[in-house]
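In: curious how this folds, go ahead:
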Amino acid sequence: MKKYIMKNKKLVALGAMFFLMLWFLLYKVIDNKLLLPSPFEVFIEVKYIITEKTFIHVILGTLKRSFWSFFIALSFAIVLSVFSILNQVIYNFLIPLIELFKAIPTMTIVILALVWLNNDKAPILMGALAVFPILYEGLLKNIISTDKKIIHMLDVYNVQKIDVVRYVYIPKIFEGLGKIFSSTLGLTFKIVVGGEILAAPNNSIGSEIQLQKVYLNTTGVFAWIVIIVILTIIVDYIISSFGKFRGKKSWMKF
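Out: The predicted structure is shown next:
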């Protein structure tokens, strides 16, 4: 992709240094760590947070909710996209529902999730409802892009629908998933954390951020933001590395 061709590690590093310097200058100008703490104070706070015994449980708690949220959204997106491509009635029937999910403000989803579910499960529903339309439309678009000549040939030879799904649509689904996996997983993670801030479940990044806010510890809030950014980068790197590995191993291709 173009963004990877244009990517230059040295320029990225320079960009990071520039924004760190800008952050430090703003800290000096504002001169109020309640509004904006210094980068050094934030990094010290990050070090303190990651050395706490509860840190790993907090991280795993949020990652678990993010995984289940994404898994639920992906499962429904795969099943419904296949049914939609096989049956035009189902496709048209689902259009109002998908448009409704896309139009509903995120805060409305948050409030409904908190009403319907307990504090631990509400962030899972928030992430799933927000990401589902993106996954559904992305996968459906990729299935529709299947060469019409192949579909026509399968119809001519009376190939069973189950075999068409298994050997044509499922590979197209995984092909489409590879294109949107990283962005949707990252979005799910951010929405789940946002939901945790309001729901405050046990062992969650969101509840830790909320706690820092209650104590007016802006440095702690910034520290958790840094940790979230680092986690996102690590997850994105793992996903991209796995994609490259699959590309080299033909036997792993779906």
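In: only C-alpha atoms for contact and neighbour calcs from this point on.
Out: Will do.
In: which parts of the protein are strands?
Out: With DSSP state E applied, the chain shows no strands anywhere along its length.
In: please, where are all the helices along the stretch 1-150 of the chain?
Out: For the stretch 1-150 of the chain, the helices defined by DSSP state H, counting those that start in this stretch occupy 2-6, 9-30, 39-50, 55-86, 88-103, 106-116, 122-144, 148-156.
In: comparing those, which comes out most buried?
Out: helix 122-144 (a mean of 23; mean count of other Cα atoms under 10 Å).
In: can you name every helix or strand that that one contacts?
Out: On a contact count with 3 or more Cα pairs under 8 Å, 6 or more residues apart in numbering; DSSP states H and E, helix 122-144 meets helix 55-86, helix 88-103, helix 106-116, helix 170-199.
In: for Met153, which of the ones you listed is the nearest?
Out: Of all the helices and strands packed on helix 122-144, the one in closest proximity to Met153, counting by Cα to Cα, is helix 55-86 (15.9 Å).
In: let's see this one next, to set against the first:
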Amino acid sequence: MRASTTKNKWLNKFIVLAFWIIVWQLVYILINNELYVPAPINVIKTLKVLIFKIDFWQSVGFSIFRTLAGIAISIVLGIVFGIVCSTNAFMYELINPLVIAIKSTPIMSFIIIALVWFSSDNVTIFICFLMCFPLIWTNVVEGIKNVDKNILSMAEVYKVKKIVVFNKIYVPAVFPYFSTACVSSIGLGWKASIAAEVLSNPKYSIGGQLYNAKLYMDSSELFAWTFVVIVISIVFESLFKKVWENKFKY
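Out: All right, here's what the predicted structure looks like:
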């Protein structure tokens, strides 16, 4: 029964993929201009050439590293400031306007400012952190605020140790909020990192490759690198969910 379900699941994915490739091919035929929309087969051929180049793997590796660094920093600081702000009203009022400003400001504005402040390599890490931090911070604060007050009161009455209250009450209550924020941060951080790389153009980066493809009007390579961005984003989120579900269940 399980094998049959798995088979049907993969069959459905194949049908969906085939459908959109056919749509892509029809759009290519309709527009009939390789500059605007390259043929799927040409993009596949370009991708086959790219994956055998050292530059390809260097660009992918460095882009992933910068993104993970930005996400890691945002998680650490998001947790720390989230805990502080949820227990201290003044700190919440102090940080909240900054978070609102970050959420409201277009990402391109931050990238341009960061280009003045940092080197091209560090721009990506900073932008990734900046986009992910509000998500982590907000969810940690919300999670702590929504902890059942009756359970906390009961723990206080029975004089339960603070470490036990933290591990058995706060962590399970906050975890769903935190988990959701992390999953969202992966997708958002990855897209923000690539956008930052397009403008900052560090030596090895997917964003830099996208910019060069656009500069030389190579639509097949532009689509190929875009496909790589999408695939890595899907793999990131899938791996994270699988590891999170298996290792950190509450």
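In: among the helices of the stretch 1-150 of the first structure, which comes closest to Asn217 of the first structure?
Out: Using Cα to Cα, these put helix 39-50 closest to Asn217 of the first structure, at 10.3 Å.
In: could you check the angle the closest one makes with helix 55-86?
Out: Computed by axes from the mean of the first three to the mean of the last three Cα atoms, to 10 degrees, the angle separating helix 39-50 of the first structure from helix 55-86 equals 90 degrees.
In: so helix 39-50 of the first structure aligns onto which residues of the second structure?
Out: Helix 39-50 of the first structure corresponds to residues 40-51 of the second structure when matched by TM-score structural alignment.
In: gap between that stretch and the chain center?
Out: 25 Å (Cα atoms, centre = their mean, to the nearest Å).
In: who touches that stretch?
Out: 21, 24-25, 56-57, 220-221, 223-225 (Cα atoms under 8 Å, 6 or more residues apart in numbering).
In: and with 10 Å instead?
Out: Here stretch 40-51 of the second structure makes contact (Cα atoms under 10 Å, 6 or more residues apart in numbering) with 21-22, 24-25, 28, 34, 37, 56-57, 219-225, 227-228.
In: my guess is Ile173 of the first structure contacts Glu137. True?
Out: No: counting by Cα atoms under 10 Å, Ile173 of the first structure sits too far from Glu137 to count as a contact (11.1 Å).
In: now for the two: what residues contact both?
Out: The contact lists of Ile173 of the first structure and Glu137 share 77, 81, 143, where a contact means Cα under 10 Å, 6+ apart.
In: residues contacting the closest residue to the first one other than its chain neighbours?
Out: Read that as Ala77 of the first structure. Excluding its sequence neighbours, the residue lying closest to Ala77 of the first structure (Cα to Cα, 6 or more residues apart in numbering) is Tyr136, at 4.4 Å. Shown in contact with Tyr136 of the first structure (Cα under 10 Å, 6+ apart): 73-82, 84, 98.
In: do Val84 of the second structure as well
Out: Contact partners of Val84 of the second structure, counting by Cα under 10 Å, 6+ apart, are 78, 90-92, 141.
In: nearest to Ile234 of the second structure, of the residues you listed?
Out: Nearest to Ile234 of the second structure among those, with distances taken as Cα to Cα, is Gly78, at 23.8 Å.
In: what's Lys214 of the second structure aligned with over in the first structure?
Out: Lys214 of the second structure maps onto Lys213 of the first structure when the alignment is built from TM-score structural alignment.
In: doesn't Ala223 make contact with that match?
Out: No: the criterion here is Cα under 10 Å, and Lys213 of the first structure misses it with Ala223 at 12.0 Å.
In: higher neighbour count, these two?
Out: Ala223 (25 against 15; other Cα atoms under 10 Å).
In: so how much does stretch 66-83 of the first structure differ from the second structure once superposed?
Out: Here the mean offset of stretch 66-83 of the first structure against the second structure after fitting is 0.8 Å, by mean Cα distance after the TM-score superposition for the first structure.
In: what do you get for stretch 233-240 of the first structure?
Out: Mean for stretch 233-240 of the first structure is 1.7 Å (mean Cα distance after the TM-score superposition for the first structure).
In: what comes up buried for that stretch?
Out: Neighbour counts over stretch 233-240 of the first structure (16 or more other Cα atoms under 10 Å) mark 236, 239 as buried.
In: contacts only, for Trp24 of the second structure.
Out: 18, 30, 37-40.
In: same check on Cys132 of the second structure?
Out: 70-75, 78, 103, 181-182, 184-190, 192.
In: go on, Phe71 of the first structure?
Out: 65, 77, 124, 128, 132, 185.
In: so how far is Lys244 of the first structure from the closest residue to the fifth one other than its chain neighbours?
Out: Which is Phe132 of the first structure. Leaving aside its sequence neighbours, Phe132 of the first structure sits nearest to Ala73 (Cα to Cα, 6+ apart; 4.7 Å). Here the criterion is Cα to Cα, to the nearest Å. By it, Ala73 of the first structure lies 25 Å from Lys244 of the first structure.
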